[in-house]
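# Would you be able to build a 3D model of this:
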Amino acid sequence: MAEQKSNASFPPDIIREILLKLPVESLLRCKSVCKEWYSLISDQHFIKSHYSLSSTNINYAHHRLICNTRSNLISCPLYDVLFNEYVNNAIQLENPLQRTWPRRVRIVGSCNGLVCILVEDNNTLFIYNPSTRITNFLLGSKKGAVSFSVHGFGYDEMTHDYKVVKLYQTWPCWGTMIYSLKARSWKEIGLFPCPDHLSDGKFLNGALHWATGDGQSGNIVSLDLGKETYGEVLQPEYDEGSGYFELEVSGEWLCVLCDYYENRAVDVWVMKVYGVKDSWTKLASIRHPNIWGAQIFLASF
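The predicted structure is shown next:
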């Protein structure tokens, strides 16, 4: 009996669903299978769908924590951090600079699995994909030699463009420059609306956010990356007393950690509906913590 040929090819929709469930390392290998797979895996809509699916995985299968020491980038599985007594799989990330790590390196922000990194020794900025090892170095800005600057990193849904924001000190104000990864250029948009000391911006809902001053007299300033205009996010009704407050992002929520000097406690506030003042909710009040350590960002591999 002649051998019957099998033509068991899957429909394109089924192939797409299978590929969406693979980790990035496997997808990179699948690119070499055929031209159709290469085109599919390289498609921006596929990349966005894969990231969205990976980031909502309840088993944290593709999640890693990325943090920086003074001169290194360290990555470890989120599952180990949450559920295991010890973290045995922490690794030092490959150095994209092709030389020894500089003395001072800082994570500016993380967005869609990409990490924006600042080399403080020479003000070099680059966007790094830890999964593919692809690096995009930013061209230097004309304000590169300023004495002090802070940054922010996010994604503009309107133009499908990654943007880096640089706030540079020009006493008594802060100037604002925005770098477009698509255009590969900087442009200046005017002054930051508050003169206070700042830290790097936090990205959420298409905007970067900075906390200025303290919880009683400061502001939460937002910068819409699509419109490239500043705004203000109304704050919660803090308890009485002076304190220092730190702005973070927790999942889909804007988060404020308010440290009260008098009673040595930190209140954790989250904005459950973005832009709605009444949605601020105090999740917890933590007594005398020591939480001001290295910055940690969540990225999906």
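
# When you work out contacts or count neighbours from here on, use the C-alpha atoms and nothing else.
Will do.

# so where do the strands sit in the stretch 151-300 of the chain?
For the stretch 151-300 of the chain, strands defined by DSSP state E, counting those that start in this stretch occupy the ranges 161-170, 173-180, 185-192, 202-204, 207-212, 219-224, 229-233, 243-250, 253-260, 265-271, 280-287, 296-300.

# Just want the angle from the first one to strand 219-224.
Interaxial angle of strand 161-170 relative to strand 219-224 (axes from the mean of the first three to the mean of the last three C-alpha atoms, to 10 degrees): 140 degrees.

# Strand 161-170 packs against which elements?
strand 149-156, strand 173-180 (3 or more C-alpha pairs under 8 Å, 6 or more residues apart in numbering; DSSP states H and E).

# Let me know which of the ones you listed is the nearest to Cys116.
strand 149-156 (6.6 Å; C-alpha to C-alpha).

# residues in contact with that closest one?
108-111, 116, 161-169, 198-203, 206-208, 225-226 (C-alpha atoms under 8 Å, 6 or more residues apart in numbering).

# Equivalent analysis for stretch 122-129, please.
By C-alpha under 8 Å, 6+ apart, stretch 122-129 touches 96, 113-119, 134-138, 140, 144.

# of these, closest to His50?
Checking the contacts of stretch 122-129 against His50 by C-alpha to C-alpha gives Gly113 as the nearest, at 10.8 Å.

# Here is the second sequence; please produce its structure so I can put it next to the first one:
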Amino acid sequence: MLALDVVEDILLTLDVEDLLRCTSVCKSWYSLISKPYFVKLHLKFIRNKEDKNNKQLGNRRIYLASNIHNIEGSSNGLVCISSIENYQICLTNPSTREFRILQDPIILPNSNNAPCYGFGYDSFADDYKLVMAINQGRYDGTLVQILSLKSNVWKLFGHVNYGFHDSKPGILFNGALYWFWYNANDIYRKYIMCFDLAKEEFREIPQPEDPRYDVRYSGKLGIFEDHLCIFHARGRPYEMWVMKNYNVKQSWELLPTDWAMKERLQCMKKDWRLPPKMPCYFCSDKTLMYLSSWGKYMSDPIFVQTLVSPYVNDNERP
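Below you'll find the model as predicted:
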């Protein structure tokens, strides 16, 4: 009979689907796979695998095919979803099919001030955080609220003198969330605003200083091969700027015009596992994506399959 530590080492190398099957083999395997420390070890294994093979796992996106729900972010296998109808927010792990309704925020948005969200993992606090930003008016800035998943309690961050033209969710990268916002005193210029999840503070990220650079109308943020990128979302992707060294203005690089024709993008594959009956789409790895969907793909959240539960505290499970 194999020793428990040997079994653990073997199980850690399996993907989530196989691990879920293994929980039915015997009580001891179920107990082992369900333990929080095993979930964290498996997540660490997945992260290391992602780092070593970024083009395979790091470029996998998740997309929700729904007219009444939006994906507001994904981190470590958890996916944040909001309802357009009543602004209810939930977290789910599509791989394990766990589903959790979050508390309502302190201040609710309405049809006149649709919110902007961001979701990600705070490694310093070992916690997941949801950021909700509500426009107060074109020239009046934004009200920001933050939810800690551990406490499931919202707190008011306060007012910032920035606003947003659309409600696209923040791009999660390097422990922070990123949006293209405008200054309430300069509504015609786009700023890259970053919210550090650990420090809980905003800062501005420098943009390229190049006469070819212009994002006044169609510029969007995304992740390309583990780098923050800026791209044009209208029609065919003619331009892509990539920040090679994080937060260094001089490191922005304009990719060659033929980069989009290389097989780096993916088509979408249906997967119906997301509850409650919400169809989601996972991206495959080697097929060129339709160019008409390119802009959507680049800004979709990166997704990896994990055992991480939306219920941080076991006593909150239904």
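
# List only buried entries from the contacts of stretch 122-129 of structure 1.
96, 113-119, 135, 137-138 (16 or more other C-alpha atoms under 10 Å).

# which SSE is the alignment partner in structure 2 of Ser39 of structure 1 in?
The alignment partner of Ser39 of structure 1 in structure 2, by TM-score structural alignment, is Leu32. Assigned by DSSP states H and E, Leu32 of structure 2 belongs to helix 27-34.

# ok, residues contacting that helix?
With C-alpha under 8 Å, 6+ apart as the criterion, helix 27-34 of structure 2 contacts 8, 19, 22-24, 38-39.

# So what touches stretch 8-25 of structure 1?
Contacts of stretch 8-25 of structure 1 (C-alpha under 8 Å, 6+ apart): 27, 40, 46, 49-50, 53-54, 62, 131-132, 301.

# Report the two of those residues separated the most.
Leu40 and His62 (20.3 Å).

# any idea which residue sits dead centre in structure 1?
Ser110 (2.0 Å; C-alpha atoms, centre = their mean).

# what kind of secondary structure is that one in?
strand (DSSP: H, G, I helix; E, B strand; the rest coil).

# Contacts only, for the corresponding residue of structure 2 for it.
Matched to structure 2 by TM-score structural alignment, Ser110 of structure 1 sits across from Ser74. For Ser74 of structure 2, the contacting residues are 80, 119-120, 172, 301-303, by C-alpha under 8 Å, 6+ apart.

# Could you pick out the longest helix of structure 1?
helix 44-55 (DSSP state H).

# How about it, which residues are buried there?
Buried, per 16+ other C-alpha under 10 Å, within helix 44-55 of structure 1: 46-47, 50-51, 54-55.

# do stretch 130-150 of structure 2 as well
Neighbour-count burial for stretch 130-150 of structure 2 [16+ other C-alpha under 10 Å]: 130-136, 138-149.

# repeat for stretch 184-195 of structure 1
Those would be 186, 191-192, 194-195, for stretch 184-195 of structure 1 by 16+ other C-alpha under 10 Å.

# For it, give me every contacting residue.
138-139, 141, 167, 172-180, 212, 221, 228, 230.

# do the same with stretch 237-253 of structure 1
202-204, 209-211, 213-216, 254-262, 270-274.

# same thing but at 6 Å, please
Identification of contacts with stretch 237-253 of structure 1 by C-alpha atoms under 6 Å, 6 or more residues apart in numbering yields 211, 214-215, 255-261, 270-272.

# so how far does that stretch reach from one end to the other?
Start-to-end span of stretch 237-253 of structure 1 (C-alpha to C-alpha, to the nearest Å) is 17 Å.

# Please apply the same query to stretch 86-105 of structure 2.
Stretch 86-105 of structure 2 end-to-end distance (C-alpha to C-alpha) = 12 Å.

# Give the aligned range of that stretch in structure 1.
Stretch 86-105 of structure 2 covers residues 122-141 of structure 1 once aligned (TM-score structural alignment).

# Same question for the matching stretch: list its buried residues.
123-130, 135, 137-138, 141.

# so which two of the residues you listed are the farthest from each other?
Checking these with C-alpha to C-alpha, the most distant pair is Pro130 and Ser141, at 24.9 Å.
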